[in-house]
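*Asks:* Predicted model follows, preceded by the sequence.
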Amino acid sequence: MFEALKPLPQDPILQLMQTFRDDPRPDKVDLGIGVYKNDAGATPIMAAVHEAERRLLEGETTKSYVGPAGSQGFNDAMARLILGNESSLIRDGRTSVVQTPGGCGALRMAAEFLRLCQPDTTVWVSTPTWANHLPLLGGAGLTIREYPYLNQNTLQVDFNAMLEALEGARAGDVVLLHGCCHNPSGADLTLDQWQAVTTLIQRKGLLPFVDMAYQGLGDGLDQDAAGLRHLASQVPEMLVAASCSKNFGLYRERTGALMLISATATINAAATSQLLSVIRSHYSMPPAHGAAIVETILGDEGLRKLWQDELDGMCKRILHLRHAFADALAPAGDFGFIARQRGMFSFLGITPEQVRRLREENGIYLLESSRVNVAGLNDRVLPGVAKAIRNIL
């Protein structure tokens, strides 16, 4: 049976990672892989995570299953983190959260749940969007349609084109939105634009699905969730996929959550039972360790403050790098959009050939699309990177 299978080309990001590792140049710079890096060029374990793990090691008494929904303490903490402590949606029982294997697990279980609700579901995604959105959602059998999002000339949100395209969506269609720190562009909706999208979704009877992978790395925890919270307060139903990879640094622990918001508590209980059945038929139980870390941190006042202070420092560092990078590139053109964008990523707007020259001549690695991980920069390498980009321009 296996002999009929043909090898597939390697994923471009994974291939870039391997090429970078094989490059012997000591001054090479990785701006392609989407992980946060500190000033030393390392992806650190956060201090709050270290302390939470120490407490877990000392106090954990079992490795038994946690159940298909995961830890209730983690789920409750994630609901409050996403929607706010005073959310009436939580108070009224209109929300439920299940723990998932990372944000990818949340996205795929949402897709499987949507197919269960309506087999011919259509999901509208932004152009561009995170590359893995397409196989995660389309692989579940959902129909994918695209709405324009980023103007390739200005590298800013083409909001009028976005609204015009979504006017073509039909009642019951799903609209996938990035909660903050849009990947791969860094171009976010303003709160006014979130409000306009909410009005369109209400008028056309669409189902919003928000991917919140970077909460806290744009402008702050509450600021980054403002658009999502407004939308959630106005619609009867909604899905939210959340990841703890970036804001807790738990990349390899695969810690995520999927939230359902329903019109009533009764409907939400029925929907959650169906979602749990979907989960049971796929991976049965989520991994526990990463969620236990998050639950420990968010449940302890001291650890939460330690985590939030460190997260705020990461956020401010990215903002500093954005402004410094835009200033350093200014002699070659207007790169002010980098300073205006948020999160880890931006497009430079250079050609694949120029990207290859950066890699071959300077050991600077980024995706051929010109997506750059701003968080991979630091004050030591930034001048050299900017000079190399100015030279090829």
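*Replies:* All right, it came through fine. Numbering: from 1, shown residues only.
*Asks:* switch to C-alpha atoms for all contacts and neighbour counts from now on
*Replies:* Noted.
*Asks:* Measure how buried Pro98 is and give me the count.
*Replies:* For residue 98 the amino acid is Val, not Pro. By other Cα atoms under 10 Å, 26 other residues sit near Val98.
*Asks:* which ones are touching the residue nearest to it when sequence neighbours are not counted?
*Replies:* Once flanking residues are discounted, Val98 sits nearest to Ala69: 4.7 Å by Cα to Cα, 6 or more residues apart in numbering. Ala69 makes contact with Val97, Val98, Gln99, Thr100, Leu276, Met285, Pro286, according to Cα atoms under 8 Å, 6 or more residues apart in numbering.
*Asks:* Alongside the first one, take a look at this:
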Amino acid sequence: MLETLKPQAEDKIIRLMAQFREDPRDGKIDLGVGVYKDATGLTPVMRAVRAAGAELQASETTKTYTALAGDSQFHAVMRDLILGDAVPASRVAAAATPGGTGALRIACDLIRKARPGARVLMSDPTWPNHPAIAQDLGLVPATYRYFDEASGTVDFAGMKADLSAISADDIVLLHGCCHNPTGANLTPAEWDELVALLKAKGATVLVDIAYQGFGDGLEEDAYGVRALAKALPELLIAASCSKNFGVYRERVGILLALVPEGTETALVQANLAALNRLNYSFPPDHGARLVQTILTSETLTADWKAELEEVRLSMLGLREQLASELRRLTNSDHFDFVARHRGMFSRLGLSPEQVERLRVEFGVYMVGDSRINIAGLNTESVPKLAAAIAAVL
């Protein structure tokens, strides 16, 4: 049987990580993998996470299973973090999942059960796992215009034109904030316009929000998803705690399902629990319990928010430094969009040949489409990167 399996495509980022590790050069720069790093190159354990871990270690009395959909208090604190008071809690079903990827998988599984073979429209470009998960579950990936390579901005006119042609049977996948891989985000006014369009079309929306707090702030980054929740009869939200809580290896995610008024929330909740059961039985709890501990403590929440703001501002500072250096070295404002982008990523608009030259000649590692992880930089490596980019233009 096993000999009939087909070879799988190698993950480009995993390959890039291996190349970086094998490169003996001092001063090499890793801008590929999507993990936050501080100025020393480490992914730190946040202060509140460490404190919550100590508290949990002292107070936890059992390692028995939680519910199939995870702990209801975790659902509640995550619902409040993401949706605020946009909708009544009674309209939201939820399931804890292994990371944001697990939430996306359960979301697509739920779509498959409700609408087999549905078309799922995704931004062009999008995170490669989006179409891969959808296709693996028998859904049909499609795209809508999103990014203008020349200007490094959102092609909002193209986006609206493409989404104006969808039907009520379609699923539209949106990035909640800090678009991956481009870093180009919708403004609040554009969100309002998009919400009105999607409400008129009647399609179901799935939001992937993996970077809340990394862009313009916790509340500001939730603007789009909350506007959608207020306006649409139903909504699916896949969220991750990997970035904003720094609990990457704990695999903490959640799927929220906003249920139409008049529909039994319990029906949707039971389906989410059943899907969890089929995929991995009970979801992991330790990381979710850490997040829950933080968000139910005023002291820990305040410290977490303060450190998250430090992280956000450090990335904005690196963006502004890189844009300034590129402006100086190229005598052009072409790369000013880097300072306007938000989150961990920006797509620079370099060719694959230029990206390869950066790796071979300068030890700068980025994904082939020229997506860079801003958090892979520090104040000393920014000038080196800018000089290398200027050299290959």
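*Replies:* Happy to help now that I have it. Here the structure is a predicted model, which means the values were calculated and not measured.
*Asks:* TM-score for the pair, please.
*Replies:* Put the two chains on top of each other and the TM-score (TM-score structural alignment, normalised by the length of the first structure) is 0.97; 390 aligned residues with a Cα RMSD of 1.1 Å.
*Asks:* Sitting in strands, which of the contacts of Ala69 of the first structure do you find?
*Replies:* Those of those mapping onto strands are Val97, Val98, Gln99, Thr100, per DSSP state E.
*Asks:* Select from the residues you listed the one having the most neighbours.
*Replies:* Ranked by neighbour count (other Cα under 10 Å), these have Thr100 at the top, with 31 neighbours.
*Asks:* In this structure that one contacts Glu253, no?
*Replies:* No. Contact criterion Cα atoms under 8 Å: Thr100 of the first structure and Glu253 do not qualify, at 10.9 Å.
*Asks:* Overlap in contacts, those two.
*Replies:* Pro287.
*Asks:* quick one on the thing from earlier: helix, strand, or coil at the residue nearest to Val98 of the first structure?
*Replies:* Three-state call for Ala69 of the first structure (DSSP: H, G, I helix; E, B strand; the rest coil): coil.
*Asks:* That one and Thr62 of the first structure, how far apart?
*Replies:* Note on Ala69 of the first structure: its distance to Thr62 of the first structure, by Cα to Cα, to the nearest Å, is 18 Å.
*Asks:* One more: Gln193 of the first structure?
*Replies:* 48 Å.
*Asks:* So for those two, which residue has more residues nearby?
*Replies:* Applying other Cα under 10 Å to Gln193 of the first structure and Thr62 shows that Gln193 carries more neighbours, namely 14 against 6.
*Asks:* quick one: what's aligned to that one in the second structure?
*Replies:* Matched by TM-score structural alignment, Gln193 of the first structure corresponds to Glu190 in the second structure.
*Asks:* does its match count as helix, strand or coil?
*Replies:* Classified using three-state DSSP, Glu190 of the second structure is helix.
*Asks:* residue contacts, it?
*Replies:* So Glu190 of the second structure contacts Phe156 (Cα under 8 Å, 6+ apart).
*Asks:* and for stretch 209-216 of the first structure, what are the contacting residues?
*Replies:* Under Cα under 8 Å, 6+ apart, the answer for stretch 209-216 of the first structure is 103, 107, 174-181, 221-225, 228, 238-247, 311-312, 315, 343.
*Asks:* matching residues in the second structure for that stretch?
*Replies:* Across the second structure, the stretch matching stretch 209-216 of the first structure (TM-score structural alignment) is residues 206-213.
*Asks:* so how far is Thr66 of the second structure from the counterpart of Val97 of the first structure in the second structure?
*Replies:* Residue correspondence to the second structure (TM-score structural alignment): Val97 of the first structure is matched to Ala94. Separation of Ala94 of the second structure from Thr66 of the second structure (Cα to Cα): 14 Å.
*Asks:* For Gln57 of the second structure, give its distance to Arg289 of the second structure.
*Replies:* Applying Cα to Cα to Gln57 of the second structure and Arg289 of the second structure gives a distance of 11 Å.
*Asks:* For those two, indicate the residue with more neighbours.
*Replies:* Arg289 (19 against 10).
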